[in-house]
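> just coords:
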């Protein structure tokens, strides 16, 4: 019995390689000149539908070829508003893959990265590359798809160690957001210094341009959120001045902790009326509030512990009111960068909502009329 089993095993060992060799000989090849996952450079140029030039962090140049072994061609029967194509334009479908060809190399290497691309209509402009601004920051390839009437959803890739790699988006705490992000169809992404990447799109819910800044981490293959900003609808260009929400809110927090007027560190809570007038010019507009007098300036108001008819040299500053409607700040943005507030409630007496942050004996308060609406007033007291 044992001898019989051994004999069967020997027969199997002899026949299996022969049978396997026959299968290899008979099996058709999708690319006659391909060796494993390599394809000759000249063949890649012939079979690719799209190609892009991309540099890695060391400025080594590669060409990315996009091809599909099962590609089929047809023509559009109606206008495609997303791609700006007309009836009769050729369109291609298939399971598209990427191959990477290093400059000067005879072969390109088929990549395992899923580019999630299934159709191409020429000529196309919605898949593109953006060049880096400095050394040690790679160029980026963006494969995009329709997101809404205002933006596309952009999926970023970089080359790391000779391999095409997708990037993921994470929030400021490192929590995963997605592998794509909204970007306007024209000039919706730009690369800044220090490996920062900005995305811009028009947000219909607030009727403003939303701009998010991410920091590229090559080792983690991620884009981490580092700043936010909103611009009015009549400001479609990139902001090249001013500060983002993160730095602005951090500055407000520091001002509240120190009890000083933002951008006017010599004006402090508890300062006497006399000392303030020696430092700051007298306001053109003055009025009484519920708890005391206010000196009103263009961007802020200073409140005292006495009413106008009681103001004297010994009256003291009790509160700063900051007029911030032009800052385009929202409650969710504040929570993103300052964390969870100590209090958030509907202030029925005053009308609107209050969001309170406590820093020792000082308070930083944000005020908005409707839930999640734009903040119009910030108070430090």
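Yes, it's here. Since we're looking at a predicted model, the values are computed, not measured.
> only C-alpha atoms from now on, for both contacts and neighbour counts.
Noted.
> so residue 94 touches residue 118, yeah?
Yes - under the criterion of Cα atoms under 8 Å, residue 94 makes contact with residue 118 at 5.2 Å.
> of the two, who's got more company?
residue 94 (16 against 13; other Cα atoms under 10 Å).
> show me the contacts for the more buried one.
Contacts for residue 94 (Cα atoms under 8 Å, 6 or more residues apart in numbering) come out as 68, 69, 70, 71, 72, 118, 119.
> output the contacting helices and strands for the one helix or strand residue 25 maps to.
Assigning secondary structure by DSSP states H and E places residue 25 in helix 2-26. Of the remaining helices and strands, none touches helix 2-26 by 3 or more Cα pairs under 8 Å, 6 or more residues apart in numbering; DSSP states H and E.
> anything in contact with each of residue 94 and residue 118?
The contact lists of residue 94 and residue 118 share no entry, where a contact means Cα under 8 Å, 6+ apart.
> the strands in the stretch 1-150 of the chain, which residues?
Secondary structure of the stretch 1-150 of the chain (DSSP state E, counting those that start in this stretch): strands at 38-40, 50-55, 61-67, 72-75, 90-93, 97-102, 107-110, 119-121, 128-130, 140-146.
> what kind of secondary structure is residue 257 in?
helix (DSSP: H, G, I helix; E, B strand; the rest coil).
> second structure follows, compare the two:
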């Protein structure tokens, strides 16, 4: 009888323990250790379709596993030109989730975030990592989806405090942009010093490559637009300044009334003084309102014509030749705001827009309404 009572008590204790575990949502197998959202690292290696090595801002290494418990496999019956996969390659679909394992730990934490894809075709190259330039910049995980024939739409993620976090794109004023951003396939994202990232893609509406720079704010998980530019070739440009700095330089020159290429040359400067400060002009000509001394990237205009130039003549305008700058009309408005005046010059067959800068004006001239700037004037 005593043995029966002991056996009964033991059975009750086991049953109560099982009920307690179920009530608190703690699995009894190795799928979770604490909190109901951990999986053994060895098991993650076996069930995951993709894995990526990432470092956080402190350069601590982690592994991100991508898996789906409802995964199904099929075989491609035709080529997939987006993923560059061929007939016969294995394709997997399912509800994919991510798990993060800190290097050296035995369990990984399943992430609650929703991933922006439902399938993987192997071998694959369109989901990848971008290595950081070092502290305090973390590595990025880039998940991609089809955008156009020219680029993918990419979703960037970082590890912060052991958690996989999505980054939000925002404009210079702090307004949220789309969750994804265009990037060329293969080499469309790179990391720069100063916690900056660049995204590149071919814009076939203007037949140039758009290269946009973002500054990472890790505490806010934001990528804020910090610069923009267009380039003619697909290779990355140097990490120097783009449209924003170029326009800020023009703005400062207009406010100060000086030539951007040589701040010693100023509006109102006498003709004789100018000749002593500049080299011999490459060309001279008369314009509509007066004479011009032309150089490689700019021209200096006067208040009188060539045959009238003398000690009382003075500098009236600067012309900056901007053809090689690839400065888009839209990017001028993006960084300088709405112009004071925008017009169509029927006599010249071109467009213009004018900004007031203190006592002076900064004007942009272009042939196509949404094209590129050919000439910039300060007067």
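Perfect, thanks for sending it. These numbers were taken from a predicted model, which means no experiment stands behind them.
> ok so, going back, residue 338 of structure 1: which of the strands of the stretch 1-150 of structure 1 is closest?
strand 140-146 (31.2 Å; Cα to Cα).
> quick one: contacts for residue 351 of structure 1?
Taking Cα under 8 Å, 6+ apart, one finds residue 369 in contact with residue 351 of structure 1.
> let's see 10 Å
Taking Cα atoms under 10 Å, 6 or more residues apart in numbering, we find residue 351 of structure 1 in contact with 367, 368, 369, 370.
> which of the contacts of residue 94 of structure 1 map to contacts in structure 2?
Retained contacts for the contacts of residue 94 of structure 1 in structure 2, judged by both residues aligned by TM-score structural alignment, their matches' Cα atoms under 8 Å, are 68, 69, 70, 71, 72, 118, 119.
> contacts only, for the first one.
So the one you mean is residue 68 of structure 1. Residues near residue 68 of structure 1 by Cα under 10 Å, 6+ apart: 47-49, 92-98, 117-119.
> turn the residues you listed into CSV, columns for distance to residue 126 of structure 1.
Output for those, formatted as CSV (distance: Cα to Cα, whole Å):
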residue, distance to residue 126 of structure 1
47, 21
48, 17
49, 14
92, 15
93, 16
94, 18
95, 18
96, 16
97, 17
98, 17
117, 12
118, 14
119, 12
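> over in structure 2, see which of those survive.
Counting by both residues aligned by TM-score structural alignment, their matches' Cα atoms under 10 Å, structure 2 reproduces these contacts from the contacts of residue 68 of structure 1: 47, 48, 49, 92, 93, 94, 95, 96, 97, 98, 118, 119.
> now, of those residues, which are buried?
In those, burial by neighbour count holds for 48, 49, 92, 93, 94, 95, 96, 97, 98, counting by 16 or more other Cα atoms under 10 Å.
> what is the most widely separated pair among those residues?
Largest pairwise distance in these, by Cα to Cα, is 15.6 Å, between 92 and 98.
> list the contacts of the residue lying closest to residue 192 of structure 1 once chain neighbours are set aside.
Nearest residue to residue 192 of structure 1 in three dimensions, chain neighbours excluded: residue 133, at 6.4 Å (Cα to Cα, 6 or more residues apart in numbering). Applying Cα under 10 Å, 6+ apart to residue 133 of structure 1 gives the contacts 139, 190, 191, 192, 193, 194, 195, 196.
> list the buried residues of stretch 340-350 of structure 1.
344, 346.
> what span of structure 2 lines up against it?
Using TM-score structural alignment, stretch 340-350 of structure 1 corresponds to residues 338-348 of structure 2.
> show me how far the matching stretch is from its chain's centre.
Distance of stretch 338-348 of structure 2 from its chain centroid, counting by Cα atoms, centre = their mean, to the nearest Å, is 31 Å.
> again with stretch 34-51 of structure 1
33 Å.
> show me what it is in contact with.
Residues contacting stretch 34-51 of structure 1 (Cα under 10 Å, 6+ apart): 31-33, 63-69, 71, 92, 96-102, 104-112, 120-124, 127-128.
> and if we set it to 7 Å?
The contact list for stretch 34-51 of structure 1, computed with Cα atoms under 7 Å, 6 or more residues apart in numbering, reads 33, 63, 64, 65, 66, 67, 106, 107, 108, 109, 110.
> repeat for stretch 307-317 of structure 2
267-272, 300-304, 377-379.
> which ones among these are found in strands?
300, 301, 302, 377, 378 (DSSP state E).
> for these, pick the one with the most neighbours.
Most surrounded of these: other Cα under 10 Å gives residue 378, at 27 neighbours.
> what's the match for that residue in structure 1?
Using TM-score structural alignment, the equivalent of residue 378 of structure 2 in structure 1 is residue 380.
> residues touching that match, list them.
256, 319, 320, 321, 363, 364, 365.
> likewise for residue 191 of structure 2?
Neighbouring residues of residue 191 of structure 2 by Cα under 7 Å, 6+ apart: 130, 131, 132, 133, 197, 198.
> just to revisit the earlier point, among the contacts of stretch 307-317 of structure 2, which pair sits farthest apart?
272 and 377 (22.2 Å).
> what kind of secondary structure is the residue minimising distance to the centre of structure 2 in?
With distances taken as Cα atoms, centre = their mean, residue 199 lies nearest the centre of structure 2, 4.0 Å away. Of the three states, residue 199 of structure 2 takes strand under three-state DSSP.
> ok, the nearest residue to it once chain neighbours are set aside - contacts?
Distance criterion Cα to Cα, 6+ apart; nearest residue to residue 199 of structure 2, sequence neighbours excluded, is residue 189 at 4.7 Å. Residue 189 of structure 2 makes contact with 183, 198, 199, 200, according to Cα under 7 Å, 6+ apart.
> do you know how far residue 189 of structure 2 is from residue 76 of structure 2?
29 Å (Cα to Cα, to the nearest Å).
> that's all I had, so thanks and see you.
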